[in-house]
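**Student:** just the structure for this:
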Amino acid sequence: MSGAPGGGKILILATDSCAYPGANSVGQAHSPYPANTYILRVRSPALFPERFYLDCFRKGIGGILIMSCGEECPYEGAYKALARRVDAAYQLMKAHGLDIRRLRLTAICTVCNRAFLKEVNDMNALLEEIGPPEFRDAA
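**Tutor:** Okay, here's the model as predicted:
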């Protein structure tokens, strides 16, 4: 496993019904992924307010992957609410001069090993390229 020394940590919000079992299957397969990755098992990422993401970036998280069930979410309307929340988070990020590529919403199923690894490796490569987040005061 390699990490991104200059890019920062990657936080993954993984839904307990889809993405977390997918991440677990990656671990069971002993597939390597960057060591700067931290997985948080969540019931539904739609529960996190927009400011949560800004707070994470302020505290040293370089990138956030929201791995959800997508349209297959067991909670009615949660995925659409999550998509709206991420759009609102993007607007806050822009206001603070943050590259919106630092936050990514993706659907990961229980056996999506390749997709999980691709998302993590892509985010790691992006963070190596753009470095740690730098804030500016909102306009």
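**Student:** when you work out contacts or count neighbours from here on, use the C-alpha atoms and nothing else.
**Tutor:** Noted.
**Student:** how about the most centrally placed residue in the chain, what does it touch?
**Tutor:** In the chain, the C-alpha nearest the mean C-alpha coordinate belongs to Leu65, at 1.1 Å (C-alpha atoms, centre = their mean). Leu65 makes contacts with Ile10, Leu11, Ile12, Leu13, Leu103, Arg104, Leu105, Thr106, Glu119, Val120, Met123, as judged by C-alpha atoms under 8 Å, 6 or more residues apart in numbering.
**Student:** for the comparison step, fold the sequence that follows:
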Amino acid sequence: MSEEFKPKILIFSTDFISDLAIDLTGLLHRHYPATTSIIRVPCSSMIRPDIILYAFQCGFDGVFVAADGTDCPFLKDCSDRTAKRIAEAVELLKKHGIEPERLKMSAICSVCVEPFLKHIHDLYEKVKKLGPVKKKTE
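**Tutor:** Now for the predicted structure:
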């Protein structure tokens, strides 16, 4: 009898914006899948496409970028830069045979507990249906 697939999700969270919402989620005793890991970054625009690919190569089944949106304290064009990097990451994932549906980005404000939970649960369920990342054979 095989074990049920429980996707591993990596969340990139920003120090001053989305990380506060994730912390608040815990303080309110709201739950998201235990198979998630969080990496804090100063600004979502610094998450390079190759780092996203590397997360999948290291065994993660899904990646969520909790972006700063227009509230970034570092860059006025953070949203545009992050969106461009995510678009580049989608192309890189396709090139490596990884479904782009495994990657999601959304702006999460410091009090956006419900939207954060919805995004994580939706990504988890989507990735669960897709199954584990298939290793590309060369």
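**Student:** overlay the chains and give the TM-score.
**Tutor:** Superposed pair, TM-score by TM-score structural alignment, normalised by the length of structure 2: 0.90. Supporting alignment: 135 aligned residues with a C-alpha RMSD of 1.7 Å.
**Student:** before we move on, back to that, how close does the helix or strand where the residue nearest to the centre of structure 1 lies sit to structure 2?
**Tutor:** In this assignment (DSSP states H and E), Leu65 of structure 1 forms part of strand 61-68. Aligned to structure 2 and superposed, strand 61-68 of structure 1 gives a mean residue distance of 0.6 Å (mean C-alpha distance after the TM-score superposition for structure 1).
**Student:** if we can go back for a sec, now the contacts of Leu65 of structure 1: which count as buried?
**Tutor:** Ile10, Leu11, Ile12, Leu13, Leu103, Arg104, Leu105, Thr106, Glu119, Val120, Met123 (16 or more other C-alpha atoms under 10 Å).
**Student:** can you give me the helices for structure 2?
**Tutor:** 18-27, 49-57, 78-95, 113-130 (DSSP state H).
**Student:** between these, which one is nearest to Glu4 of structure 2?
**Tutor:** Set against Glu4 of structure 2 and scored by C-alpha to C-alpha, those come closest in helix 113-130, at 9.4 Å.
**Student:** flag every buried residue along that closest one.
**Tutor:** In helix 113-130 of structure 2, counting by 16+ other C-alpha under 10 Å, buried: Val113, Phe116, Leu117, His119, Ile120, Leu123, Tyr124, Val127, Lys128.
**Student:** what residues does that helix touch?
**Tutor:** By C-alpha under 8 Å, 6+ apart, helix 113-130 of structure 2 touches 5-7, 9, 21-22, 24-25, 31-33, 61-62, 64, 101-102, 104, 106, 108.
**Student:** hmm, try it at 10 Å
**Tutor:** 4-11, 18, 20-26, 28, 30-33, 35-36, 61-64, 66, 99, 101-109, 131, 133 (C-alpha atoms under 10 Å, 6 or more residues apart in numbering).
**Student:** also stretch 20-35 of structure 2?
**Tutor:** Contacts of stretch 20-35 of structure 2 (C-alpha under 10 Å, 6+ apart): 6-10, 13-14, 18-19, 38, 60, 66, 108-121, 124.
**Student:** one step back: figure out which of the helices of structure 2 is closest to Asp71 of structure 2.
**Tutor:** helix 78-95 (8.5 Å).
**Student:** that closest one vs structure 1, average distance?
**Tutor:** Relative to structure 1, helix 78-95 of structure 2 is 0.9 Å off (mean C-alpha distance after the TM-score superposition for structure 1).
**Student:** distance between that helix and the chain's centre?
**Tutor:** Distance, stretch centre to chain centre, for helix 78-95 of structure 2: 12 Å (C-alpha atoms, centre = their mean, to the nearest Å).
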